[in-house]
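Trainee: Sequence and predicted structure below; questions after.
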Amino acid sequence: MKKKIYLYIQYLLPKLLITNFFGYISKKKLNIITTSLIFLYIKIYKINMKETQNPNIFYYKTFNKFFIRKLNMNNRPIDNNKNHIIQNTDGVINELGVIKKNKLFQFKGCQYSLYNLIGQDNNINKIFTNGYFINVYLSPQDYHRVHMSCSGILFKMIYIPGKLFPVNNIVSENLCNLFILNERVIFVFKTSFGFMIKILIGAQIVGSIYTSWYGRIIPPRKNKIKIWNWPYIDNFNKKDFIFLKKGEEMGYFNIGSTVITLFPPKTIKFNPILKKGLKIKIGELLASII
């Protein structure tokens, strides 16, 4: 009953207004108020500041700067085996498995459509049908930057407008089609083993999504799909060519959310230790290339 009431409240809340408000406050320099909020946040969520590039909380003049803090990547050793694909963020595994008959598993009794998830693109849908997926939730205590699971060339980027429901466990395990309902940005990469997709899911209080090559994608928020295409590798200008190495940062959330990674069929084999609820870190083994 409590979960149903919580979900009902989420439907009624002015999610965009709440998101804009927190986004505005998080970017304000509030001096001792900002420092106090950061201190409390660290205590509540037990954040290990020794892992960050700058552990001094007085360094962060806004709450947002603290939230998108960078890690000292020496604390996240990268698996450099050329046949290994690595975890691309810190977080907890929501789900992983096979995309069966064009469906991804969300929770018992709910499967959502690959075709709708990727913006009803027939070509992409054909490539990833019967492939593999992993869904990772970035909680408030996690590092909120996203890195590359393997080296790849950016092929396409798609912004899909949508709602801003929270993506915490209560919502993700009870609101069917959550990841289709919410706004998201899709990144299509060409890799050594074929195409790979990264999907950054927007959510309530997620003020914006940035990439290392384009900057801010969200906001602005517009009620239409937006697509960016990059040239093929055999026909490009070097200034337009975007290549990211394994472990390289690709972007970040201003407040946490979810990252979904997709692989085509017969391309990878998941690390057998991976399961729902497992805490993972950047650089760890995600899968092996077949």
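Mentor: Arrived safely, thanks for sending. Numbers count the residues shown, from 1 in each chain.

Trainee: Please count neighbours and contacts with C-alpha atoms only from this point.
Mentor: Fine.

Trainee: and residue 13, how many neighbours?
Mentor: By the criterion of other CA atoms under 10 Å, residue 13 has 12 neighbours.

Trainee: which residues touch it?
Mentor: Residue 13 is in contact with no residue at all, counting by CA atoms under 8 Å, 6 or more residues apart in numbering.

Trainee: how about the strands of the stretch 101-250 of the chain, start to end?
Mentor: The residue ranges that make up the strands of the stretch 101-250 of the chain, judged by DSSP state E, counting those that start in this stretch, are 103-107, 110-113, 132-137, 145-147, 152-160, 184-191, 194-201, 209-211, 215-218, 226-229, 243-244, 249-253.

Trainee: would TSV of those with mean neighbour count and distance to residue 290 be doable?
Mentor: Below are those laid out as TSV (neighbours: other CA atoms under 10 Å; distance: least, CA to CA, whole Å):
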stretch	mean neighbour count	distance to residue 290
strand 103-107	21	22
strand 110-113	17	26
strand 132-137	23	13
strand 145-147	24	22
strand 152-160	21	17
strand 184-191	20	13
strand 194-201	22	11
strand 209-211	19	29
strand 215-218	15	34
strand 226-229	11	28
strand 243-244	17	22
strand 249-253	21	25
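
Trainee: Serialize those to TSV and add fields for distance to residue 55.
Mentor: Written out in TSV, the entries for the strands of the stretch 101-250 of the chain read as follows (distance: least, CA to CA, whole Å):
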stretch	distance to residue 55
strand 103-107	37
strand 110-113	41
strand 132-137	24
strand 145-147	17
strand 152-160	32
strand 184-191	31
strand 194-201	27
strand 209-211	23
strand 215-218	25
strand 226-229	37
strand 243-244	28
strand 249-253	19
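
Trainee: what's the closest of the ones you listed to residue 59?
Mentor: strand 145-147 (18.7 Å; CA to CA).

Trainee: For that closest one, name the packing helices and strands.
Mentor: Taking 3 or more CA pairs under 8 Å, 6 or more residues apart in numbering; DSSP states H and E as contact, the helices and strands that strand 145-147 lies on are strand 249-253.

Trainee: Now do the strand it packs on against strand 184-191, angle only.
Mentor: For strand 249-253 against strand 184-191, the angle between stretch directions is 170 degrees (axes from the mean of the first three to the mean of the last three CA atoms, to 10 degrees).

Trainee: between strand 249-253 and strand 194-201, how many degrees?
Mentor: For the pair strand 249-253 and strand 194-201, the angle between their directions (the same axes, to 10 degrees) equals 20 degrees.

Trainee: Next one for the comparison:
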Amino acid sequence: MSPVTALTYALPHRLLSSLARRLAYSTHPRVKQWLIDTVIRRFGVDMSEAAEPDPRAYPTFNAFFTRALRPGARTPDPDPGAILMPADGHISECGHIGRAGEGVLHEDAGHIFQAKGRGFTTAELLADAQAAAAFDGGVFATVYLSPRDYHRVHMPWTGTLRETVHVPGRLFSVGEDAVGSVSRLFARNERLVCHFDCDFGPMCVVMVGALLVSGVETVWSGVEIPPYGGDVVRKDWRGRGITLERFAEMARFNYGSTVIVLLPRGVAELDPALYARAPVRLGQRLARRLPA
């Protein structure tokens, strides 16, 4: 564990993220432009892909960070059986979700691999053991979004929103060192769990917050995080008719972080080209739908 990661255990996570949020929404011309220019220069942001390529046209740093792409900058895999990558970034980890008694990763049901032998369970991630059981033996993919990436998250498959769960937690960094050294990191950070009903059954997309990058906004209800939670908050969306098509925008990170996709057993096989640290782009194949 690096000294910086060790220090984050003692830092006031939510206070720092709140201060960073104030900077992100500042309309002060010099402040917002310094932030935008610094990120473009340091991380090599390709502004030619943006719907608005002029960095000075954005009223705030957050407007730049959540910028839309120009039409055609990303396209979905043409195979109608492809379950899609939900975001730009790189794979943190992907694989099978443990199923008790079958020796998949670990013998404990619902185990998801994090890094360097560390992991957590779907019950911990979703804060719901009953909902988690539907994904035992299924597959998962964890996608890390860096500051240079497009920060909107799109639907891997067509689904109808059933429930969202705002799970309170810490706001550890989700950088490589933290992922490799902070136990159960993704199941400890503040997150928004989005449950969808699809033609193959349930699908879960989890928006995980992180230190300084903890804002989550959805297309159906606007800003969800912050406020930061003290208790688990569930919202029932059944009967509202909120159906989002494959590749449609579903949410965005107001400052970025990590998205985790969970699929049930027997539904899909992960694309064999995916591996830890593989760069990925929105719309490419995440998995291939198996015949019913």
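Mentor: Arrived safely, thanks for sending. What you are looking at is a predicted structure, and each value in this text was computed from that prediction instead of being measured.

Trainee: TM-score of the superposition?
Mentor: Comparing the chains after superposition, counting by TM-score structural alignment, normalised by the length of the first structure, produces a TM-score of 0.93; 280 aligned residues with a CA RMSD of 1.2 Å.

Trainee: sorry, back to before: closest to residue 45 of the first structure out of the strands of the stretch 101-250 of the first structure?
Mentor: Among the strands of the stretch 101-250 of the first structure, strand 132-137 comes nearest to residue 45 of the first structure, with 15.3 Å by CA to CA.

Trainee: Superposed on the second structure, what's the mean shift for the closest one?
Mentor: After superposition onto the second structure, strand 132-137 of the first structure sits on average 0.5 Å from its aligned residues (mean CA distance after the TM-score superposition for the first structure).

Trainee: what's the closest of the strands of the stretch 101-250 of the first structure to residue 87 of the first structure?
Mentor: Among the strands of the stretch 101-250 of the first structure, strand 145-147 comes nearest to residue 87 of the first structure, with 8.2 Å by CA to CA.

Trainee: give me the stretch of the second structure that the closest one matches.
Mentor: The counterpart of strand 145-147 of the first structure in the second structure, counting by TM-score structural alignment, spans residues 152-154.

Trainee: and the matching stretch, how far from the first structure on average?
Mentor: Average distance, stretch 152-154 of the second structure versus aligned residues of the first structure after superposition (mean CA distance after the TM-score superposition for the first structure): 0.4 Å.

Trainee: gap between that stretch and the chain center?
Mentor: Taking CA atoms, centre = their mean, to the nearest Å, one finds stretch 152-154 of the second structure lying 9 Å from the centre of the chain it belongs to.

Trainee: before we move on, what about stretch 184-193 of the first structure?
Mentor: Counting by CA atoms, centre = their mean, stretch 184-193 of the first structure comes out at 13 Å from the chain centroid.

Trainee: Provide the aligned range in the second structure for it.
Mentor: The counterpart of stretch 184-193 of the first structure in the second structure, counting by TM-score structural alignment, spans residues 191-200.

Trainee: can you check stretch 210-220 of the first structure too?
Mentor: In the comparison with the second structure, stretch 210-220 of the first structure aligns to the range 217-227 (TM-score structural alignment).

Trainee: Mind listing residues that contact that stretch?
Mentor: Defining contact as CA under 8 Å, 6+ apart, one finds that stretch 217-227 of the second structure is touched by 166, 192, 214, 215, 216, 242, 249, 250, 251, 252, 253, 254.

Trainee: Skipping its backbone neighbours, what lies nearest residue 261 of the second structure in space?
Mentor: With sequence-adjacent residues excluded and distances taken as CA to CA, 6 or more residues apart in numbering, residue 261 of the second structure is closest to residue 205, at 4.7 Å.

Trainee: for residue 201 of the second structure, same thing?
Mentor: residue 264 (7.5 Å).

Trainee: residues contacting that neighbour?
Mentor: Applying CA under 8 Å, 6+ apart, the residues near residue 264 of the second structure are 134, 135, 136, 137, 138, 139, 201, 202, 203.

Trainee: Was I right to think residue 263 of the second structure contacts residue 140?
Mentor: Yes - Residue 263 of the second structure lies in contact with residue 140 (CA atoms under 8 Å); the separation is 6.3 Å.

Trainee: who are the neighbours in contact with the nearest residue to residue 281 of the second structure once chain neighbours are set aside?
Mentor: In space, not counting the residues next to it along the chain, residue 281 of the second structure is nearest to residue 88; the distance is 4.2 Å by CA to CA, 6+ apart. For residue 88 of the second structure, the contacting residues are 143, 145, 149, 150, 151, 280, 281, 282, taking CA under 8 Å, 6+ apart as the criterion.

Trainee: Weed out the non-buried ones from those residues.
Mentor: Neighbour-count burial within the contacts of residue 88 of the second structure applies to 143, 145, 149, 150, 151, 280, 281, 282; the criterion is 16 or more other CA atoms under 10 Å.

Trainee: Mean distance between the longest helix along the first structure and the second structure after superposition?
Mentor: Of all the elements of type helix in the first structure, the one with the most residues (DSSP state H) is helix 32-45. Following the fit onto the second structure, the mean deviation recorded for helix 32-45 of the first structure is 1.9 Å by mean CA distance after the TM-score superposition for the first structure.

Trainee: tell me, that helix lands on which residues of the second structure?
Mentor: Alignment note (TM-score structural alignment): helix 32-45 of the first structure is matched to residues 30-43 of the second structure.

Trainee: next one: stretch 84-99 of the first structure
Mentor: For stretch 84-99 of the first structure, the matching stretch in the second structure spans residues 82-97, with TM-score structural alignment as the criterion.

Trainee: Quick one: end-to-end distance for the matching stretch.
Mentor: Separation of the first and last residues of stretch 82-97 of the second structure by CA to CA, to the nearest Å is 20 Å.

Trainee: Pick out the residue nearest the middle of the second structure.
Mentor: Among the residues of the second structure, the smallest C-alpha distance to the mean C-alpha position (CA atoms, centre = their mean) belongs to residue 259, namely 1.4 Å.

Trainee: is it fair to say it lies in a strand?
Mentor: Yes - the assignment for residue 259 of the second structure (DSSP: H, G, I helix; E, B strand; the rest coil) places it in a strand.

Trainee: which residue in the first structure lines up with it?
Mentor: Matched to the first structure by TM-score structural alignment, residue 259 of the second structure sits across from residue 259.
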